[in-house]
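Undergrad: Sequence plus predicted model, see below.
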Amino acid sequence: MEQLRDEHRSADRLARQGLTPSRTGLFTGPPGVGKTLAARWLADELKLPLLVLDLSSVMSSYLGRTGGNIRKVLDYAKSSPSVLLLDELDTVAKRRDDMAEVGELKRLVTVLLQEIDDWPSGSLLLAATNHAELLDPAVWRRFDLVVKFPLPGPAELEEALLHYCGNEAPSNIDFLARILQGSSFADAERFVMTARRKAALGGDRTFDVLLSMGQERLAQMNHVERLQVALDLVQDGSLSQRRASELTGVSRDTIRRKQRADQEQ
């Protein structure tokens, strides 16, 4: 992301070497992991307007009009330097060997590919998809850069939770990060905002509500999943066996036996 920014900031240096900045970038990953936020960040860093086109919103019931709609938007974006984000790219740029798709939609993919090929170097064309596996193979080759946005791990979730909680972050934020494993940043933000609203309505501390919600979520897990959460918390030094047992409901003996067994393997 930083290199993409720096290429456009220093286009003159590239030009002296006979090079141009990357014109196009493809962001892939599940919902809520920061693809749109990254586009906003780039536009802000480059001091360019951000234009966002949700391709699912321009899919006309009369498919012949959709190609014209997309051309109009792209022509407008080309008229002056900007950052254009084509969201939900898979809505249009589906595999052309998919027999379930009508011929008109396949022609629409061709229109989109032609427009990407003609994109001017002074602007930046970004596209985002939650379903990379649906994209036509020819689409991948059109993008100068592909950035994969994975789901956050425990460390990233902990950092995000601290950010969303602000001064109201509970001391056992690592416990919540383990509980939310497999969630996106957007999921984590919703979790915290729900807790803050519940706390405000009930006159409780956000600290207490967050831990209560975390334990409610933990209660929905099976024993094996809860044991793994307890082991993770103990093994990374976040909590003692006793505190991990209190939070997860898994006995200290079970945690101790499992740790011993893992060490012997």
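TA: Okay, I see it.
Undergrad: alpha carbons only for contacts and neighbour counts from here, please
TA: Noted.
Undergrad: What number of residues are in the vicinity of T248?
TA: Using other C-alpha atoms under 10 Å, the number of residues around T248 comes to 21.
Undergrad: can you pull the contacts of it?
TA: 215, 218, 226-227, 229-230 (C-alpha atoms under 8 Å, 6 or more residues apart in numbering).
Undergrad: Put this next to the first one:
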Amino acid sequence: MAVKGTTKDDFVHLARIALSDRQQDVHTFLQRIAKRTDDADLATALVELLRKRPTRSSALRRAPAIALPVDTDTRFQLLRMEEHPVLPHEPIYSEVVRGLLQRLIDERFRIDALVQAGLEPTKTILFTGPPGVGKTMAARWIARELGRPLLILDLSAVMSSYLGRTGTNLRHVLDYAKSLDCVLLMDELDAIAKRRDDTGEIGELKRLVTVLLQQLDDWPSSGLLIAATNHAELLDPAVWRRFDELVEFDLPQREAAKAFVNSLLQSVSPNAGDWSDVLSIALAGQSFSDIERKLNSARRSAALNGNNLGDHLASLLQVSDHSKRDRIDLAAQLVSTGLVSQRRAHELTGIARDTIRERLRSATDQGE
């Protein structure tokens, strides 16, 4: 019986991709039929099958058994697989970024609602922002929340010593990722997706951009490709247009820095809350990786010298570029919470001890 809204060629195409074991393409084709058909029962049945997604478990079961693609010259693996992504701590993002990331998760768990509305879930995402702001961790978080393995593309490995083979390497990697139900992270996208009008790049590298554009256009809706770059200005304009979603990661401001410092100090300092409050003043605007590096350095120094951790945390309070009023408030806060003495607060902030005492009395009189 013919299905209204489809043609004989549609079913020939379905048979062809099914026989070639292109499961992701079958999934995409069935989504298209569900949207086009006027048969409500058929659409409902297809949506239910897509919602259950029977290919997910089978893809995950066989993923470890499929050899990762390698460079034909060096035999080095072109991908790293994290079958069960693990995060060192929960990521801390702005409300806008967290909302976008959560929506990506919700799309995958409510795919039936999208299909019924004639839509597909987000397939390709571009993460932009300076180094150390959590782009890679966000990819791990998404993979963990979806219960999928994370594949990480090492672009330096893809770049073969024989440039003519680099395009082949890239195709192998992306075809492999398409065959699995996974999250693919393509880090440092600008390494291969530079502007094609850049006169400093040779023709082979420019052809890589064309290969990438073709792959992005053909990415299956059942998969998720995340690309990340620290240098968005280097990307070819055509690359931007190929991504379904753009997520911009900014350097953490005070509230984000405070929450991050608190999460790192909770298990090692009884005064984690007080320290996170004062350190956020000095550390706001620095990347998460820089903040973590400084805190770990302070912890190592305390452990090696047998000193109180607070003495080393206090050394992170470089606030000479802050206004005098902010430094007075910080000095008073350091003393009122018992984190340091008045003498040490003076050394750290440059605020006279008499001024600190006056600020503390004023706060007491006002009931702060």
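TA: Sure thing, it's come through. None of these values were measured; they are calculated from a predicted model.
Undergrad: circling back to that earlier point, could you work out the most separated pair of the contacts of T248 of the first structure?
TA: Q215 and L227 (13.5 Å; C-alpha to C-alpha).
Undergrad: if you count what's nearby, which of the two comes out ahead?
TA: Counted by other C-alpha under 10 Å, Q215 of the first structure and L227 do not tie: L227 has more neighbours, with 21 against 17.
Undergrad: Which of the three states applies to the closest residue to the more buried one other than its chain neighbours?
TA: Using C-alpha to C-alpha, 6 or more residues apart in numbering and skipping residues adjacent in sequence, the residue nearest L227 of the first structure is V250, 6.3 Å away. State at V250 of the first structure, reduced to three classes by DSSP: H, G, I helix; E, B strand; the rest coil: coil.
Undergrad: go on, the one 4 residues further on?
TA: Three-state assignment for T254 of the first structure (three-state DSSP): helix.
Undergrad: try the one 4 residues further on
TA: Per three-state DSSP, the local secondary structure of K258 of the first structure is helix.
Undergrad: Neighbours of it, how many?
TA: K258 of the first structure has 15 nearby residues by other C-alpha under 10 Å.
Undergrad: how much space between it and L233 of the first structure?
TA: Relative to L233 of the first structure, K258 of the first structure is positioned 13 Å away (C-alpha to C-alpha, to the nearest Å).
Undergrad: Likewise for G25 of the first structure?
TA: G25 of the first structure sits 38 Å away from L233 of the first structure, going by C-alpha to C-alpha.
Undergrad: same check, this time on L63 of the first structure
TA: From L63 of the first structure across to L233 of the first structure, the span is 53 Å (C-alpha to C-alpha).
Undergrad: Repeat that for L26 of the first structure.
TA: For L26 of the first structure, the distance to L233 of the first structure - C-alpha to C-alpha - is 36 Å.
Undergrad: Check S10 of the first structure too.
TA: From S10 of the first structure to L233 of the first structure the distance is 45 Å (C-alpha to C-alpha).
Undergrad: So those two - more neighbours on which side?
TA: Between S10 of the first structure and L233, counting by other C-alpha under 10 Å, L233 is the more crowded of the two (19 against 12).
Undergrad: Looking at the second structure, name the residue matched to R23 of the first structure.
TA: Aligned by TM-score structural alignment, R23 of the first structure pairs with K123 of the second structure.
Undergrad: how deep is its match tucked in, by neighbour count?
TA: K123 of the second structure has 21 neighbours, counted by other C-alpha under 10 Å.
Undergrad: so who does it touch?
TA: Contacts of K123 of the second structure were listed using C-alpha under 8 Å, 6+ apart, and they are 219-225, 243-244.
Undergrad: What segments of the stretch 201-350 of the second structure are strands?
TA: 224-229, 245-248 (DSSP state E, counting those that start in this stretch).
Undergrad: Contact partners for G29 of the first structure?
TA: Residues counted as contacts of G29 of the first structure (C-alpha under 8 Å, 6+ apart) are 35, 129-132, 148-151.
Undergrad: can you do 7 Å?
TA: 129-130, 148-150 (C-alpha atoms under 7 Å, 6 or more residues apart in numbering).
Undergrad: I202 of the second structure pairs with which position in the first structure?
TA: In the first structure, the residue paired with I202 of the second structure according to TM-score structural alignment is V102.
Undergrad: Please report how far its match lies from T91 of the first structure.
TA: In terms of C-alpha to C-alpha, V102 of the first structure sits 13 Å off from T91 of the first structure.
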